[in-house]
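> Got a predicted structure plus its sequence, pasted below:
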Amino acid sequence: MFSKTCEYAIRALIFIAQKSKDGSRVGIKDISSGIDSPEYFIAKILQDLSRKGFVQSAKGPNGGFFMEGKDLEQSVADIVKEIDGNKLFSGCGLGLKECSENHPCPIHNDFKHIRQQIKDMLENSKIEMFVKNLDLRLTFLKQ
């Protein structure tokens, strides 16, 4: 459903939020290990997300990535839109370019309801919620 870049971005932001809630900062090696991603790939993703304000970063010996209050209020939908664009929320279920209400593909009418449910779920899924569920051991990021 998501690109690999988007999957890593979501997992990394949740991991950083959980590990930095006490004010600490998390390094690339820890993030990579914690979410089971290639180090160079996650570094590139986080550099981009930092520039766009999804995560904070600090350089130096005590540097690393961290998230603050406003960062925790971001939804998964915000991340998906930034990384993968709006296709998940508006694209054709069969990948057709011309699919619309006036010119529907064979699954258009059923898929638009599913697409809306996915959008609603991701908009209501905030980073802070995932951190709480991880702390309660209701969910996990890596086996």
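The structure has been received and is ready for your questions. Numbers count the residues shown, from 1 in each chain.

> only C-alpha atoms for contact and neighbour calcs from this point on.
Fine.

> Would you map the helices across the protein?
Counting by DSSP state H, the chain has helices at residues 4-19, 28-35, 39-51, 69-72, 76-84, 87-90, 108-124, 127-135.

> Out of those, the one nearest residue 99 is which?
When the helices of the chain are ranked by distance to residue 99, counting by C-alpha to C-alpha, first place goes to helix 108-124 at 7.4 Å.

> can you give me the angle the closest one makes with helix 76-84?
Put simply, helix 108-124 runs at 110 degrees to helix 76-84, going by axes from the mean of the first three to the mean of the last three C-alpha atoms, to 10 degrees.

> dropping in the other structure now:
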Amino acid sequence: MAIFSKTCEYALRAVFYVAQRSHEGYKVGIKEIAEQINSPEPFLAKILQRLRKEGLIQSVKGPSGGFYFDAASLNRPLADIVTAVDGDAIFTGCGLGLTDCSESNPCPLHEDFKKVRNQITSMLNHTPIGKFNLGLIKGKFSLNK
């Protein structure tokens, strides 16, 4: 079970891969990223272009170009990626998907789901994009199914 949309999953996996390669001093192309995270290349291209337009990832065209992160971008929170791709529903939405769920009109899951949602929000807001670089480089983590 995933908590993110498929688009957001690909975005996060791509961001982690590009962050790792940037940490190692490289820029990476769409084809390499897609192969390494097991993503359809055209779909991934659209995702990365959206992140670039939002200023969350950098890119350079040309033979030595590709996607990369600068030092400042590696310190941005994962919440920025999630919001750019999926909006803020994960931070504010109802566990049952109701549009009118609130403190004054709660769904049956409201109180328990609010706790989980707040934990996810905190994790995404306090985890920088570059946090997992060394773990990825050392093979401690996987980005491919």
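On my side now, so go ahead. Note that the structure is predicted; figures quoted are calculated from it, not measured.

> Quick TM-score on the pair, please.
After superposition, the two chains reach a TM-score (TM-score structural alignment, normalised by the length of the first structure) of 0.94; 143 aligned residues with a C-alpha RMSD of 1.2 Å.

> re earlier: which of the helices of the first structure sits most buried?
helix 4-19 (a mean of 21; mean count of other C-alpha atoms under 10 Å).

> tell me what that helix is packed against?
For helix 4-19 of the first structure, the packing partners by 3 or more C-alpha pairs under 8 Å, 6 or more residues apart in numbering; DSSP states H and E come out as helix 28-35, helix 39-51, strand 64-66, helix 76-84, helix 127-135.

> what sits against residue 140 of the second structure?
By C-alpha atoms under 8 Å, 6 or more residues apart in numbering, the contact list for residue 140 of the second structure is empty.

> The second structure: matching residues for stretch 80-87 of the first structure?
The aligned range for stretch 80-87 of the first structure in the second structure is 82-89, by TM-score structural alignment.

> which other residues reach that stretch?
Taking C-alpha under 8 Å, 6+ apart as the rule, stretch 82-89 of the second structure contacts 5, 7-8, 11-12, 47, 50-51, 54.

> ok so, going back, would you reformat the helices and strands packed on helix 4-19 of the first structure as a markdown table and include distance to residue 108 of the first structure?
Output for these, formatted as a markdown table (distance: least, C-alpha to C-alpha, whole Å):
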| stretch | distance to residue 108 of the first structure |
| --- | --- |
| helix 28-35 | 35 |
| helix 39-51 | 33 |
| strand 64-66 | 41 |
| helix 76-84 | 21 |
| helix 127-135 | 31 |
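
> among those, which is nearest residue 115 of the first structure?
Checking these against residue 115 of the first structure by C-alpha to C-alpha gives helix 76-84 as the closest, at 12.2 Å.

> quick one: that closest one to chain centroid distance?
Chain-centre distance of helix 76-84 of the first structure: 6 Å, with C-alpha atoms, centre = their mean, to the nearest Å.
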